[in-house]
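In: Here is a sequence with its predicted model. Questions after.
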Amino acid sequence: MTDTKKEESMQNVFKVGIGGPVGSGKTALIEALVPILIERGHRPGVITNDIYTQEDAQHVRRVLAGVLAPERVVGVETGACPHTAVRDDPTMNLAAGAELLDRFPDINVLLYESGGDNLTLTFSPALTDVFVFVLDTAEGDKMPRKRGPGITDSDLLIINKIDIARYVRADLAVMEGAAHDVRGERPVILTDCLTGTGVPEVADFVEERMAVTCPSAR
């Protein structure tokens, strides 16, 4: 595929960046979201980022076995800070996406998972169309008040692991309220990715933004 055709194919795919701290549930979100997207007629591909290993990619392949072909999940080993690979110089991820689309041109939704990072994480607009940031209740209900572009500027903020909030002394109402306070009109969704609670709403968000941002991906 020529470089021009690669650029055109990337423009016809809706690209979602998923970031958040280590252990917040980024991989679990992808594993819960992909089957819903497939059920709704979409054809997803997944690119994960780890610093030195392919652990996340391998985990996604195992969990989604029989749902998503393992070849549609690619792991990128960044070798450096995750910020570099998805924000500062997304060259490796762009190349991985182009290669995946070259092999599977039917893909219409590409999910990029960042390696675990801090609240300053963002995605380069050259890499993704929307940016989803995942927090979890175990980090404490104070987290939204810490702000940072991951919390305030992401297109969607997800508060995950709502099922364990009471065990970690996190007040969901306080956490959600603070998130809305610092985000204004930007959406917030509460999820439990292991049971699927809230994940259909995340799929709704993806489809709504796809229709506006990248209608050709339909």
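Out: Now that the structure is in, tell me what you want to look at. Everything quoted here is computed from the prediction, not taken from an experiment.
In: From now on I want contacts and neighbour counts done on CA atoms only, so please keep to that.
Out: Will do.
In: Return the residues in contact with the residue lying farthest from the centre of the chain.
Out: Seen from the C-alpha centroid of the chain, the residue lying at the greatest distance (CA atoms, centre = their mean) is residue 2, 28.1 Å away. Going by CA atoms under 8 Å, 6 or more residues apart in numbering, residue 2 touches no other residue.
In: Going by residue numbers, what spans are helices in this protein?
Out: 3-11, 26-39, 55-63, 82-83, 91-103, 149-152, 172-183, 199-213 (DSSP state H).
In: Other residues contacting the third one?
Out: Right, the one you point to is helix 55-63. By CA under 8 Å, 6+ apart, the surrounding residues in contact with helix 55-63 are 27, 30-31, 47-50, 68-70, 73-75.
In: same thing with the shortest one?
Out: Helix 82-83 is contacted from outside by 49-51, 114-117, 121-122, using CA under 8 Å, 6+ apart.
In: okay if I get the helices of the chain as a markdown table plus distance to residue 166 and mean neighbour count?
Out: Conversion of the helices of the chain to a markdown table gives the following (distance: least, CA to CA, whole Å; neighbours: other CA atoms under 10 Å):
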| stretch | distance to residue 166 | mean neighbour count |
| --- | --- | --- |
| helix 3-11 | 43 | 14 |
| helix 26-39 | 20 | 20 |
| helix 55-63 | 27 | 18 |
| helix 82-83 | 31 | 22 |
| helix 91-103 | 38 | 18 |
| helix 149-152 | 22 | 22 |
| helix 172-183 | 9 | 17 |
| helix 199-213 | 21 | 17 |
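In: also this one, for the comparison:
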Amino acid sequence: MPDQQHDQQPAQGPNVHYHQPLNQPRAMRLGVAGPVGTGKSSILATLCRELAGELSMAVVTNDIYTDEDARFLRSAGVLPTERIRAVETGACPHTAIRDDVSANLDAVEDLEEAYGPLDLVLIESGGDNLTATFSPALADAQLFCIDVAGGGDVARKGGPGITGADLLIVNKTDLAPYVDVDVDAMVADAENARGGLPVLALSKNDPDSIAELADWVRAVLARHRSGTHIPTDPGPMAPHSHSQDES
């Protein structure tokens, strides 16, 4: 893997810190959020498989009391295991990606110090509901994930993740025939809710949709490097809650 050259840096003493080279942008931080079970970890694994050959990458996962998502990614072999860090939030997952992002920022900065310069850091939220978004202090861009198994009406329910994330993914489209969901209608509802922001129908079994996702990340990264990408904040549009129909 081309980025393993960074893993072979000499050990640094306690008072030696990695400094980003002049004129070298820091790694772009891409947040991945969405309800439980929508396939966020699978999307991270897919992006690592597609991009790790050309980009120097790392991952930070968030779970409440476990490192389950990090262990899934490590076992998948998509990156060197030391480049995958777990944050255990100990509370509602949205708190660590929006309210107090310090634990995630520490994890990102530790990875950049150890293996930098990095091109891309993927940050996965713990499973949350439709109101969860990343603070722009943590994520330069964010994608939000829903899936067909959650119901064809999910996109119409709205919420800041659906309406304002940089990219909305309608995931697991290969399951649509088994859950009686019209993918085209679901995507149309999402596009209507998002007012022109991009929507991607994705399946891990569909190479074309995977290539489209990878190309989207490359395009955002290019804008980040050129200084033309401006992080936006979808922002919570309603008080955060965990009602059953939003989970």
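Out: Great, that's in hand. This is a predicted model, so every value here is computed, not measured.
In: Would you pull the TM-score for this pair?
Out: In this superposition the chains share a TM-score of 0.91, using TM-score structural alignment, normalised by the length of the first structure; 212 aligned residues with a CA RMSD of 2.1 Å.
In: how about a markdown table for the helices of the first structure, with distance to residue 136 of the first structure added?
Out: Formatted as a markdown table, the helices of the first structure follow (distance: least, CA to CA, whole Å):
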| stretch | distance to residue 136 of the first structure |
| --- | --- |
| helix 3-11 | 31 |
| helix 26-39 | 10 |
| helix 55-63 | 18 |
| helix 82-83 | 19 |
| helix 91-103 | 26 |
| helix 149-152 | 12 |
| helix 172-183 | 10 |
| helix 199-213 | 14 |
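In: Relative to residue 134 of the first structure, which of these is closest?
Out: Residue 134 of the first structure sits nearest to helix 26-39 of all the helices of the first structure, at 6.5 Å, using CA to CA.
In: Could you pull up the residues touching the spatially most central residue of the second structure?
Out: The centroid of the second structure falls nearest to residue 32 when counting by CA atoms, centre = their mean (2.2 Å). The neighbours of residue 32 of the second structure, taking CA under 8 Å, 6+ apart as the test, are 40, 122-125, 142-145.
In: can I assume residue 162 of the first structure is in contact with residue 191?
Out: Yes - Residue 162 of the first structure lies in contact with residue 191 (CA atoms under 8 Å); the separation is 6.1 Å.
In: Looking at those two, which is more packed in?
Out: Shown here are residue 162 of the first structure and residue 191; by other CA atoms under 10 Å, residue 191 has more neighbours (24 against 19).
In: so the more buried one touches residue 200, yeah?
Out: No - if you go by CA under 8 Å, residue 191 of the first structure and residue 200 don't touch, sitting 9.6 Å apart.
In: Which residue is the nearest non-sequential neighbour of the alignment partner in the first structure of residue 37 of the second structure?
Out: Using TM-score structural alignment, the equivalent of residue 37 of the second structure in the first structure is residue 23. Of all residues not flanking residue 23 of the first structure in the chain, residue 116 sits nearest, at 7.3 Å (CA to CA, 6 or more residues apart in numbering).
In: Can I get the contacts of helix 55-63 of the first structure in JSON lines including distance to residue 206 of the first structure?
Out: Formatted as JSON lines, those follow (distance: CA to CA, whole Å):
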{"residue": "27", "distance to residue 206 of the first structure": "17"}
{"residue": "30", "distance to residue 206 of the first structure": "12"}
{"residue": "31", "distance to residue 206 of the first structure": "15"}
{"residue": "47", "distance to residue 206 of the first structure": "17"}
{"residue": "48", "distance to residue 206 of the first structure": "18"}
{"residue": "49", "distance to residue 206 of the first structure": "21"}
{"residue": "50", "distance to residue 206 of the first structure": "24"}
{"residue": "68", "distance to residue 206 of the first structure": "18"}
{"residue": "69", "distance to residue 206 of the first structure": "21"}
{"residue": "70", "distance to residue 206 of the first structure": "22"}
{"residue": "73", "distance to residue 206 of the first structure": "19"}
{"residue": "74", "distance to residue 206 of the first structure": "21"}
{"residue": "75", "distance to residue 206 of the first structure": "22"}
